[in-house]
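Engineer: Structure, please.
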Amino acid sequence: MKDDEAFARDRDEFEELLREEPRRAPRKAIVAIAVAAAVVVGAGIALAVGLSGGGGSESPGVAGSSSSPTADDASARPTPSESSAPGGSTATPVADGNGSSAPGRATPDARETLPPVDFDAPAAVAGGPTVSVSRIESVRGEAVLPGEVSGPAVRVTVEVKNGSEKSIDLTTAAVTLYAGSTDLQASPITKPAGRAFPSEVGPGKTVEGAFVFELPESQRTDVRIEVDLSVSDPLIAFEGDIG
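Structural biologist: A predicted model of the protein is given here:
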């Protein structure tokens, strides 16, 4: 059996153990917390590197751009011979009547116009109809529609004779009068007794239409009347004085 001295020594060692145990536990906890913190910081750095596009990858939702021009970019640039019009469009120089270039002007209408004839002469379209001004009357225009003005006017009756073997469509046919002293287009007016062409003229048939225009007596010299049967036919022109 142990003597009193041995029991006292064992008791002191036990008490020493009891005093040291509470101090060891906190050190282990501190180490665990430090390790966890290091793991969290490391994960955060890795995530930041991934989001910043490291290693050549792109950020989600952000398109990559190249600083060096490509062949497509070079071909899309305007050449020095092109001139840019307002709004980003390109104006192409076109030749005027003298053969010079006028940038930005529209290309002139290349539609054929037959040489003008006198009011009392017929104008024949090759392989198509023969058109003539059968009557020109001085009348008093009566305003019916908005924009029309009552006053001095002329009524022009135009005749279309179909000498071909096919019917000719006249649904888009139009007659225009230009005042001689001003060379301005005269305003059409409904009355008296204006009437359009019928929708067509059959083979060997003749039809006519009557067209009324506002025209003061002071503008009845060097008058020009144009008949436009369709876009597939040339314009037909008549010129002269209206008595």
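Engineer: alpha carbons only for contacts and neighbour counts from here, please
Structural biologist: OK.
Engineer: What segments of this protein are helices?
Structural biologist: Applying DSSP state H to the chain gives helices spanning 4-51, 71-76.
Engineer: Can you say which of those helices is packed in most?
Structural biologist: Highest mean neighbour count of these: helix 4-51, a mean of 11 (counted as mean count of other CA atoms under 10 Å).
Engineer: would you turn the helices of the chain into TSV with distance to Pro108?
Structural biologist: Shown next, in TSV, are these (distance: least, CA to CA, whole Å):
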stretch	distance to Pro108
helix 4-51	60
helix 71-76	28
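Engineer: so which of the ones you listed comes closest to Phe213?
Structural biologist: helix 71-76 (51.9 Å; CA to CA).
Engineer: and the closest residue to Glu112 other than its chain neighbours, what is it in contact with?
Structural biologist: Spatial nearest neighbour of Glu112, chain neighbours left out: Pro234 (5.0 Å); criterion: CA to CA, 6 or more residues apart in numbering. Applying CA atoms under 8 Å, 6 or more residues apart in numbering to Pro234 gives the contacts 111-114, 125, 228.
Engineer: quick one: contacts of stretch 190-205?
Structural biologist: By CA under 8 Å, 6+ apart, the list of residues contacting stretch 190-205 reads 139-145, 155, 160-171, 173, 207-212.
Engineer: rerun that using 7 Å as the cut-off
Structural biologist: Contacts to stretch 190-205, defined as CA atoms under 7 Å, 6 or more residues apart in numbering, come from residues 141-142, 144, 161-171, 207-212.
Engineer: Could you also give me the structure for this second sequence? I'd like to compare it with the first:
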Amino acid sequence: MDKEGLRRRTGGRRRLALVAVLVLVLLTGGLFTLQIGGGGADPAAAQREPNATEASPGPQGEQSAASPAAGEATAPAADGSGGDGETGGGDGAGAALGEPPAAGEINDAPQPVAAAGALNRPADVSDGVEAAVGSFEAVDGDPGGAAEAGGPSIRFSVTVSNRTGSAISLEEAVVNVEAGPDATPATQLSGPGGTAFPATLGAGESASAVFVFRVAPELRQALRILFHYQATTPIAAFEGPMPQSEGKQ
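Structural biologist: Down below sits the predicted model:
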């Protein structure tokens, strides 16, 4: 091959290489231009676009964030109110729950008193528990302290019998006396000879306590002895006359 032919062939290859380089530069520049001009969409940006919409501020975005997902149950408010702040279930929803009773409201109710029996007859104060009064005397009451005042008094005993199969407590046992036509409460004195119930009474056992109350002689024809066994049982009542002078009846 002569020099002229070799020169032409080499020049042709150079021109093809130059054309290829120009084409590559043009393509690269076109793509760059499209990206800058917004003609192309960034797949990553398009993928992030919905999340940006959800996070964007605005009333519609806030409502979507606060709303529960589809298919999820909305939990009721702790105070029974709906989502709009109004009480759920109507005006009677709060009343259905009921208001707690005021302190002491139930305990303030008077304890019932059983029908009164004669002084010489025992009374059932609970299942298997019986009480009876006896040994009535008129005495001169002895003041046991500065707060007590002596004077004409009555003394008697109260006997409790336990016919249950287990021990019972007498710690709540209390005796009161009312005297006269107006059922005036009498004052309890320490003596002479006053005693107390034991704290516990065994099964099948009986125990007595002696009580002294200051009662004027003119009121002793209408006496009422009240025996309080427990707060859950009615009060036993005994009625009848008492002696008006010292000594046994």
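Engineer: TM-score of the superposition?
Structural biologist: Put the two chains on top of each other and the TM-score (TM-score structural alignment, normalised by the length of the first structure) is 0.55; 151 aligned residues with a CA RMSD of 3.2 Å.
Engineer: hang on, the earlier thing: which pair of the contacts of Pro234 of the first structure spans the longest distance?
Structural biologist: Largest separation among the contacts of Pro234 of the first structure by CA to CA: Arg111 and Val125, giving 14.1 Å.
Engineer: So between those two, which is more surrounded?
Structural biologist: The residue with more neighbours, out of Arg111 of the first structure and Val125, is Val125; 15 against 10, by other CA atoms under 10 Å.
Engineer: For the aligned residue in the second structure for that one, list the residues it contacts.
Structural biologist: By TM-score structural alignment, Val125 of the first structure lines up with Val125 in the second structure. Listed by CA under 7 Å, 6+ apart, the contact set of Val125 of the second structure reads 131, 229, 233-234, 236.
Engineer: What about these, which one has the most neighbours?
Structural biologist: When neighbours are taken as other CA under 10 Å, the top entry among these is Ala236 (25 neighbours).
Engineer: What ranges does the second structure have for its strands?
Structural biologist: 117-118, 123-126, 129-141, 151-162, 168-169, 174-179, 184-185, 187-189, 200-201, 206-214, 223-228, 236-240, 247-248 (DSSP state E).
Engineer: ok, back up a step: what is the nearest of the contacts of Val125 of the second structure to Val21 of the second structure?
Structural biologist: Taking CA to CA as the measure, Val21 of the second structure lies nearest Thr233 of the contacts of Val125 of the second structure, at 113.0 Å.
Engineer: I'd like the strands of the second structure laid out as CSV, including distance to Leu27 of the second structure.
Structural biologist: Listed next are those as CSV, based on distance: least, CA to CA, whole Å:
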stretch, distance to Leu27 of the second structure
strand 117-118, 121
strand 123-126, 109
strand 129-141, 112
strand 151-162, 114
strand 168-169, 107
strand 174-179, 112
strand 184-185, 118
strand 187-189, 119
strand 200-201, 109
strand 206-214, 118
strand 223-228, 110
strand 236-240, 114
strand 247-248, 135
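Engineer: Quick one: closest of these to Arg15 of the second structure.
Structural biologist: Judged by CA to CA, the one of those that comes nearest to Arg15 of the second structure is strand 168-169, at 122.8 Å.
Engineer: That closest one - contacts with which helices or strands?
Structural biologist: strand 200-201 (3 or more CA pairs under 7 Å, 6 or more residues apart in numbering; DSSP states H and E).
Engineer: ok so, going back, mapped onto the second structure, which of the contacts of Pro234 of the first structure are still contacts?
Structural biologist: Shared with the second structure under both residues aligned by TM-score structural alignment, their matches' CA atoms under 8 Å, the contacts from those are 111-114, 125, 228.
Engineer: Next, format those residues as JSON lines and append distance to Pro216 of the first structure.
Structural biologist: Converted to JSON lines, these look like this (distance: CA to CA, whole Å):
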{"residue": "Arg111", "distance to Pro216 of the first structure": "30"}
{"residue": "Glu112", "distance to Pro216 of the first structure": "30"}
{"residue": "Thr113", "distance to Pro216 of the first structure": "27"}
{"residue": "Leu114", "distance to Pro216 of the first structure": "27"}
{"residue": "Val125", "distance to Pro216 of the first structure": "32"}
{"residue": "Asp228", "distance to Pro216 of the first structure": "24"}
